[in-house]
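Participant: With the sequence up front, the predicted model follows.
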Amino acid sequence: MHNARVLPHYLVSRYNGWRATTFAENRAWYSRLADEGQRPRAMVISCCDSRVHVTSIFGADTGEFFIHRNIANLVPPYTPDGNQHGTSATVEYAVLALKVAHLIVMGHTKCGGVAGCHAMCSGKAPDLEEDSSFIGRWMDILRPGYERISDLPEPDQVPALEREAVMISLENLMTFPFVREAVETGHLTLHGLIHDIGDGTLLQFDGPAGRFVPV
């Protein structure tokens, strides 16, 4: 693969700094993780957005979170059709192999993927309607959410769709038989969050109340 190149200097410098400090000071912990394997308490499904830094938000240590990132923190419905499903495979591994106790879907404000879905569904992004658009076909997962918010005033639609991205994902998680069984037997708890990247606040979905509330 002749197109691959060595890392840029700034990344090499940061790596050397990490290994000389954080790694060196916690060498026994890293050795234990390597020897005994991972036992994360929670899985987090979050957006690929570089402004969303899950481990920093929760002050998580290495080995604490099993993290999967994709565009707009979406989970597709359970579809064992023989195709490749990266998100579904990650959920399966977290629930059945790692037996995480918590599965968190964390959306965020100013999400480009959600904005793209809104533009596509409202007819303003015909390029995303093309069969060749990987982003468009991924954002099809969120189309049912758009139908729920399309009657809102225009300025309120994208923020509402950001919340729908979390809700659709939680609903789709419950279509996975092994997730539903773990939830119903009390071995797994689902959580939905919205992170405001501007002011740092978190909203969490309160199931009994049926709404998002401050953390």
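Facilitator: Okay, I see it.
Participant: going forward, measure contacts between C-alpha atoms and count neighbours the same way
Facilitator: OK.
Participant: mind checking the longest helix of this structure?
Facilitator: Ranked by residue count under DSSP state H, the longest helix found in the chain is helix 154-173.
Participant: list the buried ones in that one?
Facilitator: 157-170, 172-173 (16 or more other C-alpha atoms under 10 Å).
Participant: Please apply the same query to stretch 144-152.
Facilitator: So, applying 16+ other C-alpha under 10 Å, buried residues of stretch 144-152: G145, Y146, I149, S150.
Participant: repeat for stretch 118-128
Facilitator: H118, M120, C121, L128.
Participant: One more: stretch 27-39?
Facilitator: By neighbour count on 16+ other C-alpha under 10 Å, the buried set for stretch 27-39 is R39.
Participant: Touching it from outside, list them.
Facilitator: Stretch 27-39 has contacts (C-alpha atoms under 8 Å, 6 or more residues apart in numbering) with F23, G63, E64, L98, V100.
Participant: and those residues as CSV, adding secondary structure?
Facilitator: Listed next are the contacts of stretch 27-39 as CSV, based on DSSP: H, G, I helix; E, B strand; the rest coil:
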residue, secondary structure
F23, helix
G63, coil
E64, coil
L98, coil
V100, coil
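Participant: now, which of the buried residues of stretch 144-152 sits nearest T185?
Facilitator: G145 (28.4 Å; C-alpha to C-alpha).
Participant: roughly how far apart are the closest one and D206?
Facilitator: 18 Å (C-alpha to C-alpha, to the nearest Å).
Participant: would a markdown table of the buried residues of stretch 118-128 with secondary structure and distance to T109 be doable?
Facilitator: Shown next, in a markdown table, are the buried residues of stretch 118-128 (DSSP: H, G, I helix; E, B strand; the rest coil; distance: C-alpha to C-alpha, whole Å):
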| residue | secondary structure | distance to T109 |
| --- | --- | --- |
| H118 | helix | 14 |
| M120 | helix | 18 |
| C121 | helix | 19 |
| L128 | helix | 21 |
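Participant: for the residues you listed, which one is nearest W138?
Facilitator: Using C-alpha to C-alpha, these come closest to W138 at L128, 9.9 Å.
Participant: Pull the most distant pair out of the buried residues of stretch 144-152.
Facilitator: Using C-alpha to C-alpha, these span at most 8.7 Å, a distance reached by G145 and S150.
Participant: all strands for this protein, in order.
Facilitator: Along the chain, the segments classed as strands by DSSP state E run 42-47, 65-70, 102-108, 189-195, 202-206, 211-214.
Participant: next, the one to line up against it:
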Amino acid sequence: MDIARPLPTYLVQRYHGWKATTYSENRTWYRRLATEGQRPRAMVISCCDSRVHVTSIFGADQGEFFIHRNIANLVPPYEPDGDHHGTSAAVEYAVTVLKVAHLIILGHSQCGGVQGCIDMCEGHAPQLEAKDSFVGRWMDILKPKYENVSQMSDSTEKARAFEKHAVRASLENLMTFPFISSAVQDGSLSLHGLWTDIGEGGLEFLDPATDQFVKV
């Protein structure tokens, strides 16, 4: 395949540094993961944003989280229509095969995908309205929630509120999956909504009693 190129030098150097330190110091653990397979306790659905680092936030080790990332940490509704559904496939595998006990939606501040949805809803992003925009059609998942923030005048507060509605939308859509609804009802699976402030390192969770995000 002549389109593939060698890794950039800085990545090669970082790999060798990891192999000589982290891997070398934990070789037994890595080999155990390889031979015994994965048994993650939780699945985390987070944004693709490079500033959101799930394992760092929770101090997680390899094998602890089953992680899926997409634009704006969204989960589409249950639609077994034969089309490609990467997020739905990841959710199905985590719940029905890996039997994770917790499924976490992690939203974050300054989310470009959420801001793009706001711009689209307000008529400022014609490029996202185009039928061939993968990002725009993905953000259609969130558009119904815009009415909850449409009257907010402060752009920063509107974006932050909408980021949290993205978490709510994903949780609601998760419950449209029969195998998730069944697992939640029998107590084998719990759903969690989180939002993190990148700049402040803050973490909030969606309190089911009030439907509000509160500090962890």
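Facilitator: Looks like it arrived, so ask away. Predicted model only: the values in this text are computed from it and were never measured.
Participant: With distance to E36 of structure 1 as added columns, please give the strands of structure 1 in JSON lines.
Facilitator: Listed next are the strands of structure 1 as JSON lines, based on distance: least, C-alpha to C-alpha, whole Å:
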{"stretch": "strand 42-47", "distance to E36 of structure 1": "18"}
{"stretch": "strand 65-70", "distance to E36 of structure 1": "16"}
{"stretch": "strand 102-108", "distance to E36 of structure 1": "21"}
{"stretch": "strand 189-195", "distance to E36 of structure 1": "25"}
{"stretch": "strand 202-206", "distance to E36 of structure 1": "33"}
{"stretch": "strand 211-214", "distance to E36 of structure 1": "37"}
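Participant: returning to what we had before: just the buried residues from the contacts of stretch 27-39 of structure 1, in PyMOL please.
Facilitator: Command for PyMOL that selects the buried part of these, burial taken from 16+ other C-alpha under 10 Å:
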select buried, resi 98+100
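Participant: Which single one of the contacts of stretch 27-39 of structure 1 is nearest to V54 of structure 1?
Facilitator: When these are ranked by distance to V54 of structure 1 (C-alpha to C-alpha), E64 comes first, at 11.3 Å.
Participant: H85 of structure 1 versus the closest one, what's the distance?
Facilitator: From E64 of structure 1 to H85 of structure 1 the distance is 24 Å (C-alpha to C-alpha).
Participant: give the contact list for the nearest residue to T176 of structure 2 once chain neighbours are set aside.
Facilitator: Nearest non-adjacent residue to T176 of structure 2, counting by C-alpha to C-alpha, 6 or more residues apart in numbering: Y78, 5.6 Å away. Y78 of structure 2 sits next to S88, N173, L174, T176, F177 when contact means C-alpha under 8 Å, 6+ apart.
Participant: repeat that for 10 Å
Facilitator: Each residue near Y78 of structure 2 by C-alpha atoms under 10 Å, 6 or more residues apart in numbering is listed here: H85, S88, N173, L174, M175, T176, F177, P178.
Participant: Help me confirm that the first one comes into contact with N70.
Facilitator: No - in this structure H85 of structure 2 lies outside contact range of N70 using C-alpha atoms under 10 Å: 11.6 Å.
Participant: picking up where we left off before, filter the contacts of Y78 of structure 2 down to the buried ones, PyMOL style.
Facilitator: Applying 16+ other C-alpha under 10 Å to the contacts of Y78 of structure 2, the buried members can be selected in PyMOL as follows:
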select buried, resi 88+173+174+175+177
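Participant: for the contacts of Y78 of structure 2, which one is nearest F58 of structure 2?
Facilitator: L174 (22.8 Å).
Participant: and the gap between the closest one and A183 of structure 2?
Facilitator: Counting by C-alpha to C-alpha - L174 of structure 2 and A183 of structure 2 are separated by 11 Å.
Participant: how about the closest residue to L142 of structure 2 other than its chain neighbours, what does it touch?
Facilitator: Residue nearest to L142 of structure 2 in three dimensions, not counting chain neighbours: A166, with 6.2 Å by C-alpha to C-alpha, 6+ apart. Counting by C-alpha under 10 Å, 6+ apart, A166 of structure 2 touches 72-75, 105-108, 114, 139, 141-143, 145-146, 172, 193, 195.
Participant: go on, A24 of structure 1?
Facilitator: Contacts of A24 of structure 1 (C-alpha under 10 Å, 6+ apart): G17, W18, Y30.
Participant: Narrow these to those in helices?
Facilitator: G17, W18, Y30.
Participant: how deep is the first one tucked in, by neighbour count?
Facilitator: Meaning G17 of structure 1. Using other C-alpha atoms under 10 Å, G17 of structure 1 has 13 neighbouring residues.
Participant: Map it onto structure 2.
Facilitator: Using TM-score structural alignment, the equivalent of G17 of structure 1 in structure 2 is G17.
Participant: picking that back up, output the contacts of Y78 of structure 2 as JSON lines; include the columns distance to G201 of structure 2.
Facilitator: Below are these laid out as JSON lines (distance: C-alpha to C-alpha, whole Å):
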{"residue": "H85", "distance to G201 of structure 2": "32"}
{"residue": "S88", "distance to G201 of structure 2": "29"}
{"residue": "N173", "distance to G201 of structure 2": "27"}
{"residue": "L174", "distance to G201 of structure 2": "27"}
{"residue": "M175", "distance to G201 of structure 2": "29"}
{"residue": "T176", "distance to G201 of structure 2": "32"}
{"residue": "F177", "distance to G201 of structure 2": "32"}
{"residue": "P178", "distance to G201 of structure 2": "35"}
